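1. could you look at this predicted model? Sequence included:
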Amino acid sequence: MIWNTQHINPQQDLYSYYQEREQKKLQPHGDNTIAIVGGGPKGLYGLNHFVNRVRIDRATKSYKVLWFNNDELFGCGPNYSIHQPDYLLINYCIGHLNAFHDKYSQKEDQQNFMEWLSKVKCIDTDVQPTDFASRALVGYYLQWVTKETMRQLPANVQLQLIAEPVVAIAEQNSKARIETNTGSWDVASILLATGHCYNNTPLINESEVPAVSYIRSPYPVSKYDDIASDSKVGITGMGLTFIDIALALTEGRGGTFDNGEYCPSGKEPLIYSFSRTSLPILCRGPQYQEKRPLHLLNASKFKLWMQQPTKIDFEKDVLPIIEQEIQLRYYAVQFNENGLEPLQSLINAIPLQHRFTLHKLLKPNLTSEEEILRYIEENIEEAQRGEQNSPLMAAASVWSEICPSIAELYSSVGFTGNSQQQLDQYYFGAFNRVSYGPPIANMEKILALARAGIIRFVPLKKPTIRWQEVGSVFVVCDENGKATSFNTLIDARIGRPSLHQHNAALYDTLLSQGLICPHQNEAYFPGTLSMDKRGKCNTLARVPIYCYGANTEGVFFDNDSLSRTKNDTSCYWVDDTIRTL
């Protein structure tokens, strides 16, 4: 079952609720004013932490919390906007969704996503942990959690929502001054939960290209409404975002899917998909079943690594064991054998050239559109079999199981600079491609669109893009001279922190003012600002300024998650803020 906003009773949006509720007349002293910059899920989690800590500590001081966001989408942010179409789905089953923290279970009316959905749904279908949901529906849940947090504000906490982008932060005596285009506020503590505020490096010289032809950021998908139906659209990137764009240009224009086939509306453009690797993302079924044991990368192994006095070389020390574990998991399913020694004996009997390897998982050789389509078809079949019956899906699931432990190593013991760079720039994306894919239903839609001739997969080695004024088209070609042209170019990559590329306006301003500096691991600069292992900015000592979420990548690992506990630096911000004030 895929749940969407049509399956629930009408819900009031958060900003309307905020504007209607009676604001407390409390006017705290300016020294006790704090700020959260970023209104998405991470900003919500920080707010919820603070409110509950004040309630638990029974503080007598009065606090004012200023919560800034670029727009009115507080609680859900743009990724889980309640205004986006329902065909945009989350890529994990709903049994894992809970925006509350267990430590506050006695202090608030906590409901995980399934419990909330069971109360607000307007159809008789039972809610199952293996179901999926639209991102807009998850957005309504996140806004409900925000409303619950606001409803239970202690008497000594005042909350003000400011729907304006923060453009600058400056030091002001013992405080920090937050500036928007219309005002400024002095605060004693800041949580930066700015989310996906980063731009990608331009694919082409923008000054040459009409703005309507080159779409640098993929969201919101409403920006594709002006693309003509007779256009040829090139999408660089073949991951989750590519799927969203493809569905916006087809299902979003009135096309329908029926029994594995696509029924066009006649408004669809022709879509060309290409990427640096030409490898589609793997779909997956619900990740909610009992896993087979991990033989090598178990808790004791990670405990030993955590006790190391020096940094770990990811490629030399960790990656070979990941490869062994993936191979063991693959053949555990194929031979229906969980014992380590019997498994190793069975594997050793297979000639080397015929063994399943990490290379075969991460880098299959796809040189034609036909091979790409066959790869997608086989992946759908394997995902339908599930991890318990599909060796491929079982092997792919290893990364998602060990990723929390890898993240702990990453941020505590640390990896050497060179190996962290390889993990950040290659292995992270390669493993995510096979382990964190879309629901099966979405990849079935992509296959149907390809069979209908609306999506064309273009395998290119080391593609380069140029703008050709004659004909007003983009031309993408590979090192062998193979070329394709199209009218519109959409960048489906998601930007990551990159201070040296000046790809986020607020952080670029802070860098130019000398208020932050780049994080460095040996000779490697990941792209984020320098912070300690709790997320506190190293260069602004007088005011507690903490980072939480995507802006910590490079210091912390794999933050693009709704998890309430993974890499939770907001709890340290709350501790420091209450202690300081």
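-> Thanks, I have the structure now. Because the structure is predicted, anything quoted here is derived from the model rather than measured. Numbers count the residues shown, from 1 in each chain.
2. contacts and neighbour counts: CA atoms only from here.
-> Noted.
3. let me see the contact set for Val187.
-> For Val187, the set of contacting residues under the criterion of C-alpha atoms under 8 Å, 6 or more residues apart in numbering consists of 30-35, 175-178.
4. let's see that with 6 Å instead.
-> Residues near Val187 by C-alpha atoms under 6 Å, 6 or more residues apart in numbering: 33-34, 175-176.
5. from Glu401, how far out is Thr33?
-> 40 Å (C-alpha to C-alpha, to the nearest Å).
6. those two: which is more packed in?
-> Shown here are Thr33 and Glu401; by other C-alpha atoms under 10 Å, Thr33 has more neighbours (24 against 14).
7. which non-adjacent residue is nearest the more buried one?
-> With C-alpha to C-alpha, 6 or more residues apart in numbering as the measure, Lys64 is the residue that lies nearest to Thr33, at 4.6 Å, once sequence neighbours are left out.
8. and that neighbour, that one's in a helix?
-> No - Lys64: not assigned to a helix; according to DSSP: H, G, I helix; E, B strand; the rest coil it is strand.
9. circling back to that earlier point, just the contacts of Val187 now: which is nearest Asn442?
-> Nearest to Asn442 among those, counting by C-alpha to C-alpha, is Ile34 at 42.0 Å.
10. structure B:
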Amino acid sequence: MNAAHTIVIVGAGPRGTGLIERIAANAPELHGERPLDIHLVDPHPPGGGRIWRQKQSPLLRMNSMAEDVTMFTDDTVPLDGPVRPGPTLHTWAQDVREGRTAAQAAPEVLEEIRNLGGQDFPSRRLQGVYLRWVYETARAALPPDVTVHEHRGHAVRVRGPRDGRQQVTVRGRAEPLEADLVVLTLGHLDAEPDAGQQELARFAARHHLVHLPPDHTADTDLTRLRAGEPVLVRGMGLAFIDLMVLLTEGRGGRHENGVYIPSGEEPVLYAGSRRGVPYHSKIGYPWEGERPPLPRHLGPAEVRDILSRTATPDFRRDLWPLVAKELGHAHYHRLLTAHPERAAMALEDFSEKYAAAGPDGPEVAALVASAVPDPSDRLDLEALDNPLDGVRHPSFASFQDAMRAYITADLERRHDPRNSPDLAVFLGLLSVYGQLTALGDIGDRWHGFFSHLASGPPGLRLRQLLALSRAGVVRFLGADMTVETDEAHGLFRARSATVPGAFTEARALVEARLAQPSLRDSRSALLSALHDDGAAGTGTGLLRVDPADGRILYRDGTVHPRRFALGPGTTARTGAAFTRPRTGGPAFRQNDATARALLTFLRDPPRRDRSAR
């Protein structure tokens, strides 16, 4: 009997789980005659991995509704492999409640499953139970001669020739794992601090201050932040929301009828960022009626045209005009379809003129002005992205009132179905992200714009933020926040453009964001070793991969035939951790392409490999 082929997958979280699901789906067509061993390496249990592990605070929640989370393909995903439908998180919870599916979880998580509604935002530990079930289901669907071996530990090195077997070193394991192919599905990783963060850390050490660098909030030592003391917080995205929750409810405070009742253990958070505002609230109503046809103005043909003109497109020059036109198409299609009484032009007439207008000229603005009488019904992407541009306040006190009004208005808008074009824009953002993955690293501006509009917190969290602001536990600093160090007084000092001349001082500074991906400076020994071996990175730190199947690119211009990578640290990163049903799922497409490449390689190895045997 022939010896088994071997694949090592490094990373057992959602991406590694999704890849196993796609291997199982494609195996009936592509799996050859030889047995296959899959070695799964991760220090955390398979399924949830680090971020979605079941052992974490129940206060930490997803920023997606249960009905909007799936790990399974549907017929909207452009696959070469077969569609294998499966339950959304919400449907799976129903199956558990009604006895059709078993879930292995702590009693308090089972209680959450029993009470989970489709439009609820589940805890991350509940999502970890769902992911574990998906992993076990995918593993059970593999052919009998495909075996999965789990290894709890950190992979630290990959060695081996391009035309031969690879060796994956796992910390604490005496012998490396031998592999025909290696796939990295590492998720978000920590990175060494950059020069600015190192200087802040040295300043903090000299003056016995607290400096918490970019990190996963759930893994940060927050005990160093003392009750009642001011804390500067730089960043107002999802990491800030986690920080806010863990330092308030996590310290015994509680919310009652829109009022925060403090425990007395909370610090006082002074929060600011580049935009100076939190991410927009998640939309709080379901989709109804006709969806906008997507893609329309930024699809595969436009991507091919861009790549024919330049290998390194400039986001603002080459992509933003098409992005804006695509999002405008989604917005106005929905407005004229669902709310025609608010338009002065029929959909057919508008669509024809909109398609003929240039992507970034005055024609679109003139057309919209004539077709949509109420300016509040028009899409203003710049105002959505940078609401505090040019806004100035005479004092922090007046700015607090303005920020509470801004957050209240955002909550009202994002929970009112009369504003359903906002949900159409969300679908447009997903469509655009699916197209942009083919272009590699296009910089951080797009990712930040997408996250601000599409990856915000549940409305509940922003209502809690309002309560914390009224209680004085959270205070807003404004936009273009900067942090200075005062050697004479041993303090951090924060300023913003929104309140000129004002500043806030504190003995603690928290960088409320994830570390930037960094191939060269990653704290992953595996990625650092890959960089030393010649793997190619981008200026923003992403690992370069072939967008067709995830094979790793090297600085000498070659593609490694036996090494693959998927996920947020690569140039093929996608916009969200999980896929919303019936939205095309670019991560599913990537997983499928990689799974098929792996199985095809093993079934039909390159000629040099065959002769070597």
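-> Great, that's in hand. Computed from a predicted model, the values in this text were never measured in an experiment.
11. could I get the TM-score for this pair?
-> Both chains were compared after superposition, and using TM-score structural alignment, normalised by the length of structure 1 their TM-score is 0.80; 532 aligned residues with a C-alpha RMSD of 3.6 Å.
12. hang on, the earlier thing: which residues touch the residue nearest to Thr33 of structure 1?
-> Residues 33, 157-159 are the ones in contact with Lys64 of structure 1 under the rule C-alpha under 6 Å, 6+ apart.
13. what do we get in structure 2 for it?
-> Taking TM-score structural alignment for the superposition, Lys64 of structure 1 sits opposite Asp37 in structure 2.
14. gap between Gly472 of structure 2 and Gly86 of structure 2?
-> Distance from Gly472 of structure 2 to Gly86 of structure 2, counting by C-alpha to C-alpha: 46 Å.
15. same thing with Arg596 of structure 2?
-> As judged by C-alpha to C-alpha, Arg596 of structure 2 and Gly86 of structure 2 stand 20 Å apart.
16. more neighbours, those two?
-> Arg596 (23 against 15).
17. list the buried residues of stretch 145-161 of structure 1.
-> Of the residues in stretch 145-161 of structure 1, those buried by neighbour count under the rule 16 or more other C-alpha atoms under 10 Å are 145-147, 149-150, 152-154, 156-159, 161.
18. for stretch 526-544 of structure 2, same thing?
-> For stretch 526-544 of structure 2, the buried set under the neighbour-count rule, 16+ other C-alpha under 10 Å, comprises 526-531, 535-538, 541-544.
19. tell me the one of these nearest Arg334 of structure 2?
-> Where those are concerned, and distances follow C-alpha to C-alpha, Arg334 of structure 2 has its nearest neighbour in Leu542, at 35.7 Å.
20. alignment lookup: that closest one to structure 1.
-> Under the alignment by TM-score structural alignment, Leu542 of structure 2 pairs with Thr528 in structure 1.
21. which residues touch that match?
-> Taking C-alpha under 6 Å, 6+ apart as the contact definition, Thr528 of structure 1 lies against 497, 518-519.
22. please repeat the previous calculation with a cut-off of 8 Å.
-> 497-499, 518-519, 551-555.
23. mapped onto structure 2, which of those residues hold?
-> Retained in structure 2: 497-499, 518-519, 551-552, 554, out of the contacts of Thr528 of structure 1 (criterion both residues aligned by TM-score structural alignment, their matches' C-alpha atoms under 8 Å).
24. ok, of the residues you listed, which come out buried?
-> The neighbour-count test (16+ other C-alpha under 10 Å) marks 497-499, 519, 551-552, 554 as buried among those.
25. want to throw those residues into JSON lines with secondary structure and distance to Cys76 of structure 1?
-> Listed next are those as JSON lines, based on DSSP: H, G, I helix; E, B strand; the rest coil; distance: C-alpha to C-alpha, whole Å:
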{"residue": "Pro497", "secondary structure": "coil", "distance to Cys76 of structure 1": "21"}
{"residue": "Ser498", "secondary structure": "coil", "distance to Cys76 of structure 1": "25"}
{"residue": "Leu499", "secondary structure": "helix", "distance to Cys76 of structure 1": "26"}
{"residue": "His519", "secondary structure": "coil", "distance to Cys76 of structure 1": "29"}
{"residue": "Asn551", "secondary structure": "helix", "distance to Cys76 of structure 1": "18"}
{"residue": "Thr552", "secondary structure": "helix", "distance to Cys76 of structure 1": "20"}
{"residue": "Gly554", "secondary structure": "coil", "distance to Cys76 of structure 1": "24"}
